[in-house]
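> Sequence and predicted structure are below.
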Amino acid sequence: MKAWQVLAHGEPEKALSLSEIPAPEPGPGQLLVRVRAVALNFPDVMLCRGEYQIRPELPFTPGVELCGEVTAVGDGVDQARVGTRVIGNPALPAGALAEYALMNAAEAFGAPDSLDDAQAAAFHIAYQTAWFALHRRAGLKPGETVLVHAAAGGVGSAAVQVAKAAGATVIGVVGGAQKAQAARELGADLVVDRTAEDFIGVVKQATGGRGVDVVFDPVGGAAYAGSTKCIAFEGRIVVVGFAGGTIPAPPLNHALVKNYSILGLHWGLYKVRDPASVAAAHEELVRLADQGVIKPLISDRIGLDGVVEALTTLGAGGTTGRVAVLLP
């Protein structure tokens, strides 16, 4: 089968090679899936660089999110799953950027019928992250105001939709006019282009000086620092990631004086510590998708040969929404 392989750590254009390798075989509790679509994620770039929390032995196939069709199952897995369309995270090192991939059966979920392959591939990580950040960690209530950083990005675009579905008012922060338009189309009530205006002042003006109840921050750095200046009394800042490249070192006396909470989210831990909650979130998200309330923003659909260029653009923060790799 064809597969992208990381032969040596580095930027995608140096690390990746399109190779012909044997198809993997499912072990106990696993599924072999024919990959139909892959949603590219920032962790794919980090895997190439060797900077992700998981470091598979070289060589390996990256790609952490897919939609595929089950073609075979390992011991202990119901044969009825063969032929079904599933989404989720592949079992590295047999990642998604290949014609076939392995998945742990317990972590493979039914693909929503309302979404095509590209949309379904992008439905798992970002929407689960947004759901757990806003509902499980922040306890979002209808009528509250949510500030979403990188609101036109992969996980930020999901957070905008999940927050709107919960009855919140959403202020989205983006970088550039094109991304601002995308955030508006996603449903953000107010969009701030950080390249043209200061989001702190806009937020304070829009909330009458009160600030926002919840901050969804996958960026870190200046985004986090600015959020602490426009968070409301008893507000919650959910730290999701550091795509901006700078990990904040917050002065905790500020959180004490202003009476706000700083919450971390490592969604992957729920798969280990509370898998039932992941399955329950999936059911609720599918319900919202089938109602047409949420739908992944797919900005580009590319073939397997376009992966290196797309990951390079993604790593530089140049993508809007999600880039999906479609396989025949």
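Happy to help now that I have it. These numbers come from a predicted model, not from an experiment.
> Please make it C-alpha for all contacts and neighbour counts, starting now.
Fine.
> Can you check the distance spanned by stretch 49-66, start to finish?
Its start and end residues considered, stretch 49-66 measures 21 Å (CA to CA, to the nearest Å).
> Go through that stretch and flag the buried ones.
Of the residues in stretch 49-66, those scored as buried under the neighbour-count criterion (16 or more other CA atoms under 10 Å) are R49, G50, P56, P59, F60, T61, P62, G63, V64, E65, L66.
> Same check on stretch 9-28?
When neighbours are counted by 16+ other CA under 10 Å, the buried residues of stretch 9-28 are found to be H9, G10, E11, P12, A15, L16, S17, L18, A23, E25, P26, G27.
> which ones are touching the first one?
Spelled out, that is H9. Listed by CA atoms under 8 Å, 6 or more residues apart in numbering, the contact partners of H9 are A15, L47, C48, R49, G50.
> Make sure it is indeed in a strand.
No: according to DSSP: H, G, I helix; E, B strand; the rest coil, H9 belongs to no strand; its state is coil.
> P56 versus the closest residue to it other than its chain neighbours, what's the distance?
Nearest residue to H9 in three dimensions, chain neighbours excluded: R49, at 4.9 Å (CA to CA, 6 or more residues apart in numbering). Computed as CA to CA, the R49 to P56 distance reads 12 Å.
> again, but for G74
G74 sits at a distance of 22 Å from P56 (criterion: CA to CA).
> does P218 really touch F242, like I thought?
Yes: with the criterion set as CA atoms under 8 Å, P218 and F242 qualify as a contacting pair; they are 5.7 Å apart.
> Which one's more surrounded, these two?
Set side by side, P218 and F242 show more neighbours around P218, with 23 against 16, by other CA atoms under 10 Å.
> residues in contact with the more buried one?
Counting by CA under 8 Å, 6+ apart, P218 has contacts H149, A150, V155, G156, V239, V240, G241, F242, A243.
> how about a cut-off of 6 Å?
When the contact criterion is CA atoms under 6 Å, 6 or more residues apart in numbering, the partners of P218 are V240, G241, F242.
> need the contact list for the last one.
Residues counted as contacts of F242 (CA under 6 Å, 6+ apart) are P218, V219, G220.
> how about the helices in the stretch 101-250 of the chain?
All helices of the stretch 101-250 of the chain, identified by DSSP state H, counting those that start in this stretch, fall at 117-121, 125-131, 154-165, 177-186, 199-206, 221-227.
> Mean neighbour count and distance to P296 for the ones you listed - can I get that in JSON lines?
Below are these laid out as JSON lines (neighbours: other CA atoms under 10 Å; distance: least, CA to CA, whole Å):
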{"stretch": "helix 117-121", "mean neighbour count": "28", "distance to P296": "6"}
{"stretch": "helix 125-131", "mean neighbour count": "23", "distance to P296": "9"}
{"stretch": "helix 154-165", "mean neighbour count": "27", "distance to P296": "7"}
{"stretch": "helix 177-186", "mean neighbour count": "19", "distance to P296": "9"}
{"stretch": "helix 199-206", "mean neighbour count": "18", "distance to P296": "25"}
{"stretch": "helix 221-227", "mean neighbour count": "18", "distance to P296": "24"}
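> here's the one I want to compare it with:
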Amino acid sequence: MHAVVLHTFGPAENLRYESVPDPEPGPGQVRIAVKAAGVHLIETTMRSGATGGMTPPLPELPAIFGGEVAGRVDQVGPGVDPSWIGRDVVTAYGRPGGYAELAVADVTSVHPIKAGYEAAVAMVVTGVTALQFLDVAKLTPDDVVLVTSAAGGIGRLIVQYARGLGARVVGAAGGAAKVAAVRDLGADLAVDYDQPGWAETVAEELGGRAVTALLDGVGGDKARAAFGLLGDGGRYVTIGNASRQEFQPDPHTVEERGLTVTNALMLLLSEPNTRPDYEVRALAALADGTLTPAVQTFPLAEAAAAHAALESRRTTGKVVLIP
């Protein structure tokens, strides 16, 4: 089969499209003919060889990234019901990774799907993470919600969810195209946070109402500006760090104004594994139309270009590779 293999940590161009042996399913496993494979931002960090913080341990090389796999079962291992063959499935635990034409997974980790491969592979991790963040944020119809990095895979789902609740939603993203995408999602206000004075524009448009819930996916100076829009008693929830720049709210300000500050990323890492329940919820939300992910596709052979685009924040929605 063909796969994208990393032999040396470093820049995106180190990802090489090459022929490798076909994987064989072991006991309790199925083999999936991959139709769509998700790309995660953390994989770009791991590919570079960076360590520390919330980065998972680096893999042994050579490595094939991408656990998010959707496709059709073409073979089963010992002890697995043959009726799985021919079924469309999705999993978050493909091995080797989904940057390949074939992957294997434990049958207990796969979910049958009826939706398209690309949407399903977007929801099995990105949708799960969005729902986990939303459970932390505890949004209500009375909230004024500000979402930064709102055109990203997670941000778009949060905007949809908040609008579905009836909350007032402000989405902030970088560049005219991304702002238009956020506006199309139904955000009450979509702003370009690459433009000077964007926070003042939000404050003016809100007409005296303060933001009550900030879900920040970008960090750095943009997070600092967004934080300034929070009203007393508001909630600041960290859901990402696309800028790779830190922002830590001043503890005295937090205490004096009765703000709640939660790093949802760290919280989810420290809690027991509840992923299977969330996977079912995310795929159900996709099936009933509650949440619809946006997907930007790249051919599998162009995985390096996908990584480069993701790192430079030139993508909109979930990045998916198509073999």
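Received, thanks. Every value quoted in this text rests on a predicted model; they were computed, and no experiment measured them.
> picking that back up, take the contacts of H9 of structure 1 and keep only those in helices.
Filtering the contacts of H9 of structure 1 for membership in helices, criterion DSSP state H, returns A15, L47, C48, R49.
> how close does the first one sit to T61 of structure 1?
It stands for A15 of structure 1. A15 of structure 1 is 11 Å from T61 of structure 1, by CA to CA.
> Tell me the spacing between G79 of structure 2 and G166 of structure 2.
Using CA to CA, we find G79 of structure 2 at a distance of 48 Å from G166 of structure 2.
> between these two, which one's more packed in?
G166 (14 against 11).
> residues contacting the aligned residue in structure 1 for the more buried one?
Taking TM-score structural alignment for the superposition, G166 of structure 2 sits opposite G167 in structure 1. With contacts defined as CA under 6 Å, 6+ apart, the neighbours of G167 of structure 1 are P142, G143.
> do the same with the one 4 residues further on
Remark: with contacts taken as CA under 6 Å, 6+ apart, I171 of structure 1 is in contact with L147, A188, D189, L190, V191.
> Which of these fall within strands?
Residues from those lying in strands, with DSSP state E as the criterion: L147, L190, V191.
> Just after the host helix or strand of V5 of structure 2, pick out the following helix or strand.
When elements are assigned from DSSP states H and E, V5 of structure 2 belongs to strand 2-6. Using DSSP H and E, the helix or strand that directly follows strand 2-6 of structure 2 along the chain is strand 15-19.
> So what touches that following strand?
Applying CA under 6 Å, 6+ apart, the contact partners of strand 15-19 of structure 2 are M1, H2, A3, V4, V5, L6, A301, A304.
> Out of those, flag the one nearest to V319 of structure 2.
Within these, proximity to V319 of structure 2 (CA to CA) peaks at A304, which comes in at 12.0 Å.
> Just give the nearest non-adjacent residue to that closest one, would you?
Excluding its sequence neighbours, the residue lying closest to A304 of structure 2 (CA to CA, 6+ apart) is A12, at 4.9 Å.
> Looking at the alignment, what corresponds to G245 of structure 1 in structure 2?
The equivalent of G245 of structure 1 in structure 2 is R244 (alignment by TM-score structural alignment).
> So G67 of structure 2 is in contact with T91, correct?
No: between G67 of structure 2 and T91 there is no contact, the gap being 7.5 Å when judged by CA atoms under 6 Å.
> re earlier: which residues does the residue nearest to A304 of structure 2 contact?
With CA under 6 Å, 6+ apart as the criterion, the residues that contact A12 of structure 2 are A304, H307, A308.
> so, if you compare the residues you listed, which one comes nearest to P272 of structure 2?
Within the contacts of A12 of structure 2, the smallest distance to P272 of structure 2 is 30.1 Å, found for H307 (CA to CA).
> Can you list the neighbours in contact with the helix or strand that contains that closest one?
Remark: H307 of structure 2 resides in helix 303-311, with elements defined by DSSP H and E. Where contact means CA under 6 Å, 6+ apart, the residues beyond helix 303-311 of structure 2 that reach it are A12, E13, L15.
> what's the matching range in structure 1 for stretch 287-294 of structure 2?
By TM-score structural alignment, stretch 287-294 of structure 2 lines up with residues 290-297 in structure 1.
> how about P62 of structure 1, what's its partner in structure 2?
By TM-score structural alignment, P62 of structure 1 lines up with F65 in structure 2.
> isn't that match right up against R95?
No: using CA under 6 Å, F65 of structure 2 and R95 do not qualify as a contacting pair, with a distance of 8.9 Å.
> tally of neighbours for E197 of structure 1?
E197 of structure 1 is flanked by 10 other residues according to other CA under 10 Å.
> Show me how to select, in PyMOL, the buried members of the contacts of strand 15-19 of structure 2.
Only the buried members of the contacts of strand 15-19 of structure 2 end up in this PyMOL selection, burial being decided by 16+ other CA under 10 Å:
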select buried, resi 2+3+4+5+6+301+304
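> Y117 of structure 2 contacts V69, doesn't it?
No: in this structure, Y117 of structure 2 is not within contact of V69 by CA under 6 Å, at 8.6 Å.
> Which one of the contacts of helix 303-311 of structure 2 is nearest to E205 of structure 2?
Taking CA to CA as the measure, E205 of structure 2 sits nearest to A12 out of those, at 40.6 Å.
> ok, the closest one to V4 of structure 2 distance?
The gap separating A12 of structure 2 from V4 of structure 2 is 11 Å, by CA to CA.
> and if you look at V254 of structure 2?
Plainly put, V254 of structure 2 is 46 Å away from V4 of structure 2 if you go by CA to CA.
> starting at the chain centroid, how far to stretch 8-16 of structure 1?
Mean C-alpha position of stretch 8-16 of structure 1 versus that of the full chain (CA atoms, centre = their mean, to the nearest Å) differs by 22 Å.
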